[in-house]
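Engineer: Quick one: sequence plus predicted model below, questions after.
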Amino acid sequence: MIIRPAGPGDAEAILRIVMPVIREGRTYALDGDMSEADALAYWTSAEKETFVAEHDGAVVGTYYMRANQAGGGAHVCNCGYMTGEAARGRGVARRMAEHSLVHARERGFRAMQFNFVVGTNERAVRLWSSLGFGIVGRLPGAFRLPEGEYVDALVMYLEL
């Protein structure tokens, strides 16, 4: 697997990954009716570094990295990760997460924070925990699942 910076030629592949996740509405606090143009602008905006994971020449995952806050909080980064449906359960997310940890250190970040991990996203919580992230906050009922149930969101943090 190769993880590399995303380029303009990756737009369609990124959309094939992010749009189903956004539409599903189970793991990201994004408008499920978001247009493709808005989704791509969100995922690849100027303040983010966006990467793609390729396997056998196909883009199977994508992630972005950005400073979590400006000014006094700019030493902490934040990332978002999505894996294509056909590639889930094959270690793509772990490889992207490991890549992002190395890249964050290289960029001088001192910590990584996930602001809003949906508590029912057990795969993500297990992955982040296995990489050393701790749950430093719980936001009770902060996320509404598509069927209307309110579930907790977690704040997860790792010092680099």
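Structural biologist: Good, I have the coordinates. Computed from a predicted model, the values in this text were never measured in an experiment.

Engineer: CA atoms for contacts and neighbours, from now on please.
Structural biologist: Will do.

Engineer: burial measure for residue 112, as a count.
Structural biologist: 25 (other Cα atoms under 10 Å).

Engineer: Let me fix that, I meant to ask about residue 153.
Structural biologist: Neighbour tally, residue 153, other Cα under 10 Å: 22.

Engineer: this is the comparison structure:
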Amino acid sequence: MLIREATTADWPAIWSFFREIVSAGETFTYPVDLSQEEGRDWWLLPPPNRTVVAVDDVGTVLGTAKMNNNHLGNSAHIASASYMVDPAHAGRGVGRALCEYTMEWARAEGYRIMQFNAVVDTNTYAVKLYQSLGFEVLGTIPEGFRHPAHGYVGLHIMCRAL
């Protein structure tokens, strides 16, 4: 697996699973009816932030991550990231590789902390992955997320030092 900078040419491949994940309304705080153009603008970040794709040996996009500053000013040393793995390629280590990549990027860019602002507590695969990489749940907003199947569930704030 190769992780490389995402380009606008990658967007159609990203959109194919981005749309599925966002419209399911189970893991992201994005509007479920997000248009393709809005999604592209929200996901493909300009420098100094970054968006990458994980691709296999024939160039198939397996997943994507965006990494960015989480705060400004005196808290500009805190990074954040978001991840999407094509469900057709789940369980193959793509999410872990992307998360490790974003932490390396953040360290290299001088960030001291990585914080996730909104991890849905029913997204147990993500929570377990992040915890295995050293992230801690700092707090949970009770009923902070309206899940389509589970109703109102908690929304974790997670972070780790880099």
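Structural biologist: Right, received. Where do you want to start? Note that the structure is predicted; figures quoted are calculated from it, not measured.

Engineer: What does the TM-score come to for these two?
Structural biologist: TM-score of the superposed chains, computed with TM-score structural alignment, normalised by the length of the first structure, equals 0.96; 160 aligned residues with a Cα RMSD of 1.1 Å.

Engineer: quick one: the strands in the first structure?
Structural biologist: 2-5, 49-55, 58-67, 76-83, 111-118, 134-144, 150-159 (DSSP state E).

Engineer: give me the stretch of the second structure that the fifth one matches.
Structural biologist: Just to be clear, that refers to strand 111-118 of the first structure. The counterpart of strand 111-118 of the first structure in the second structure, counting by TM-score structural alignment, spans residues 113-120.

Engineer: Report the mean positional deviation between the matching stretch and the first structure in the superposed frame.
Structural biologist: Following the fit onto the first structure, the mean deviation recorded for stretch 113-120 of the second structure is 0.3 Å by mean Cα distance after the TM-score superposition for the first structure.

Engineer: got a list of contacts for that stretch?
Structural biologist: 26-29, 70, 77-82, 103, 106, 126-127, 145, 153-162 (Cα atoms under 8 Å, 6 or more residues apart in numbering).

Engineer: Residue 133 of the first structure and residue 158 of the first structure: what is the separation?
Structural biologist: 5 Å (Cα to Cα, to the nearest Å).

Engineer: Same question for residue 8 of the first structure.
Structural biologist: Distance from residue 8 of the first structure to residue 158 of the first structure, by Cα to Cα: 31 Å.

Engineer: give me the number of residues near the spatially closest residue to residue 43 of the second structure that is not a sequence neighbour?
Structural biologist: Distance criterion Cα to Cα, 6 or more residues apart in numbering; nearest residue to residue 43 of the second structure, sequence neighbours excluded, is residue 66 at 6.5 Å. Residue 66 of the second structure has 23 neighbours, counted by other Cα under 10 Å.
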